[in-house]
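Engineer: Fold the following, please.
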Amino acid sequence: MTIRFDGRVAIVTGAGNGLGRVHALELARRGAKLVINDFGGSRDGKGGSSEAAQKVVEEIRAAGGEAISNGANVCDFAQVQDMVAQAKAAFGRVDVLINNAGILRDKTFSKMEMADFQAVVDVHLTGSANCSKAVWETMREQNYGRILMTTSASGLFGNFGQANYGAAKMALVGLMHMLHVEGAKNNIRVNTIAPIGATRMTEDVMPPEMLAAVQPEKVTPAALFLVSENAPSRITLSAGGGAFTSTRLVDTEPVYLAGADCSVEGVAEHFASITDWDTQRPYEHSNGQVQALMEAVMNGLKATA
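Structural biologist: Next up, the predicted model:
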């Protein structure tokens, strides 16, 4: 079955270039009406121009689609609210939000200025929260919404010189978890993608042969699946070069330490058991983990009574 977006309205941030542009073009090709958002800044977030966004709009219109451009800075909630109002005035609704806008200011943590830490967190985390908040009530009223966060392997697993970027990207996974829980009753599905793509964000951190293999077009299939009508929710997919994986948080089986064992030395002695990943399991929500811990405590107390 072909996945279509006919009648759907999508906002894609950072859509003037790279991954966002390709996501937007494919959404339009599959029938969606688009708001092409791009602040137009450089890779580190400086400057600003609407030219890139307008070019993508022209591409979509030339192919027979419908699109408008928007230059909102995702860090500015008032501008983001205006963007959503513009979308609704033009198209009547907002069904899909792809939070793709991002910047890089890489340095080792020892050399990083806190202003650069804050700037990256502002764009990736606060920007995604701003955009999600701005569409949230509309999606609740419609009883339909699809939101995609953009995380990174740097956030999921760590990478040298990207403390600001990695912290923001991992935080987006937490935001996904919370919005999934709160949006479920209103058919709002929230997912996260960790892309590996040849863009201006990665052009100087990958060798040429790898850049050639990981064109943005190979990420977009996962992104669009995660915002489609039959999308899952609370899923993190990694995508690059045509390869796809899924990542999730898991917890080990609780180990109860009784009496004198509940000490610094006891944790050290039982550390191998506490970190035994053969016992791993996921939880649908935080209460699951709390319940597992408390069951271990109550069973342990009964056994030692």
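Engineer: make it CA atoms for all contacts and neighbour counts henceforth
Structural biologist: OK.
Engineer: so residue 151 sits right up against residue 196, yeah?
Structural biologist: No: the criterion here is C-alpha atoms under 8 Å, and residue 151 misses it with residue 196 at 10.4 Å.
Engineer: how about the helices in the stretch 201-305 of the chain?
Structural biologist: 208-213, 220-225, 264-269, 271-274, 286-304 (DSSP state H, counting those that start in this stretch).
Engineer: is it possible to export those to a markdown table including distance to residue 64 and mean neighbour count?
Structural biologist: As requested, the helices of the stretch 201-305 of the chain are exported to a markdown table (distance: least, C-alpha to C-alpha, whole Å; neighbours: other C-alpha atoms under 10 Å):
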| stretch | distance to residue 64 | mean neighbour count |
| --- | --- | --- |
| helix 208-213 | 29 | 13 |
| helix 220-225 | 20 | 20 |
| helix 264-269 | 64 | 12 |
| helix 271-274 | 58 | 14 |
| helix 286-304 | 46 | 13 |
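Engineer: looking at those, which is closest to residue 143?
Structural biologist: helix 220-225 (19.2 Å; C-alpha to C-alpha).
Engineer: before we move on, back to that, mind checking which of the helices of the stretch 201-305 of the chain is nearest residue 112?
Structural biologist: helix 208-213 (27.2 Å).
Engineer: helices or strands up against the closest one?
Structural biologist: Taking 3 or more C-alpha pairs under 8 Å, 6 or more residues apart in numbering; DSSP states H and E as contact, there are no helices or strands that helix 208-213 lies on.
Engineer: Please provide the structure for the following sequence as well, for comparison with the first:
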Amino acid sequence: MDALKDRVCIITGAGRGIGREHALLFAAEGAKVVVNDLGGARDGAGADATPAQQVVDEIRQAGGEAVANYDDVSSTDGAQNLIDQAVETFGDLHVLVNNAGILRDRMLVSQSDDDWDSIMKVHLRGHFAPSRAAANYWRAQSKAGKDGKRSIISTSSTSGLFGNVGQSNYGAAKSGIATFSIIANLELKRYGVRVNAVAPAASTRLTATVQGKLDSAESFGASKSETWTPLDPENISPFVAYLATQDCPINGRAFFVMGGEVHLFQPWVIVDGLRKDGKWTVEELAAQAGRFQDYKFDYGHAAGQRIFDQ
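Structural biologist: Next comes the predicted model:
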């Protein structure tokens, strides 16, 4: 149970759901955990320090080390304060898990500017700002000759990588996070930082009303079943913890994780094409390009189809 012994780890959005399970497992594996959660509602409204503090109390009662943080990680100052708190409290920083998120599901025709902007702020800025602050700390450490094995794990979504009706804002942000992770990995390798992304499939308060399984999303987790289920959020955390370990070699990758399954995504690739010497005419393309619609995509291991079937 010491896979993360003495690793200083920040987990954002760790007061509930998947983030909470990350925090509990990381601490059980010996990590010193900064539990960040603004404590807002599923749509981002409001703030409440209770969820983060409850997770910290649970970790401490089990003999682990943790501290709560309530900053808004989508703000530059909040993200910097989060990184500073980790270093000041535990002496260093080794792992950043970007997990904070909200939902503002709307069909495109009825989506407001605020529905779009709020999602982009919490998800994209909420991943960018802490990652930038952590990267600057690690770059300074590297330049000072203090080499280390550092890791960023960001939370993408199947809504972004496979697509989902009613989530054009959320899906756009989540696919952006996957791309952000791949590029950040290319830039930060020189400082000993590995960056990966995970697209989890699990039942949480964010997904509960979408799945129509609970009368109240806020009540999810109140009565946890003892029977293992593929959609339990705790199933996601072991792989995230592995990505956070000191000697994990994986970098620049995105994964689908659900239940007992872990699948590797392949980034955008060209799978078919047309070519001629010279400029195409519209008439020539009309005669040949229609075949692109008939191309059958291979989602691999039927993982994608299982998402659509849920």
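Engineer: Which one's more surrounded, residue 151 and residue 196 of structure 1?
Structural biologist: Between residue 151 of structure 1 and residue 196, counted using other C-alpha atoms under 10 Å, the more crowded position is residue 151 (28 against 22).
Engineer: Give the aligned equivalent of that one in structure 2.
Structural biologist: Matched to structure 2 by TM-score structural alignment, residue 151 of structure 1 sits across from residue 156.
Engineer: Quick one: residues contacting its match.
Structural biologist: Contact analysis of residue 156 of structure 2 by C-alpha atoms under 8 Å, 6 or more residues apart in numbering lists 174, 175, 177, 178, 197, 198, 199, 200.
Engineer: try it again with 10 Å
Structural biologist: Residue 156 of structure 2 sits next to 98-99, 123, 170-171, 173-179, 181, 196-200, 254-256 when contact means C-alpha atoms under 10 Å, 6 or more residues apart in numbering.
Engineer: Check residue 248 of structure 2 too.
Structural biologist: So residue 248 of structure 2 contacts 149, 151, 194, 241, 242 (C-alpha under 10 Å, 6+ apart).
Engineer: what do you get if the cut-off is 6 Å, keeping everything else the same?
Structural biologist: The neighbourhood of residue 248 of structure 2, defined by C-alpha atoms under 6 Å, 6 or more residues apart in numbering, contains no residues.
Engineer: next one: residue 124 of structure 1
Structural biologist: With C-alpha under 6 Å, 6+ apart, residue 124 of structure 1 has these contacts: residue 102.
Engineer: Okay, and which of the contacts of residue 156 of structure 2 map to helices?
Structural biologist: Among these, the ones falling in helices (DSSP state H) are 170, 171, 173, 174, 175, 176, 177, 178, 179, 181.
Engineer: Now neighbour count too, for those, in CSV please.
Structural biologist: Shown next, in CSV, are these (neighbours: other C-alpha atoms under 10 Å):
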residue, neighbour count
170, 29
171, 22
173, 23
174, 28
175, 21
176, 17
177, 28
178, 27
179, 19
181, 28
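Engineer: okay, and the longest strand along structure 2 goes to which residues in structure 1?
Structural biologist: In structure 2, assigned by DSSP state E, the strand with the most residues is strand 193-200. Mapping strand 193-200 of structure 2 onto structure 1 (TM-score structural alignment) gives residues 188-195.
Engineer: Show me what counts as buried in the matching stretch.
Structural biologist: If you call a residue buried by 16 or more other C-alpha atoms under 10 Å, then stretch 188-195 of structure 1 has these buried ones: 188, 189, 190, 191, 192, 193, 194, 195.
Engineer: same question, stretch 113-127 of structure 2
Structural biologist: 115, 116, 118, 119, 120, 121, 122, 123, 124, 125, 126, 127.
Engineer: any chance of the ones in helices among the contacts of residue 156 of structure 2 in CSV, plus distance to residue 30 of structure 2?
Structural biologist: What follows is these, written out as CSV (distance: C-alpha to C-alpha, whole Å):
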residue, distance to residue 30 of structure 2
170, 33
171, 34
173, 32
174, 30
175, 32
176, 32
177, 28
178, 28
179, 31
181, 26
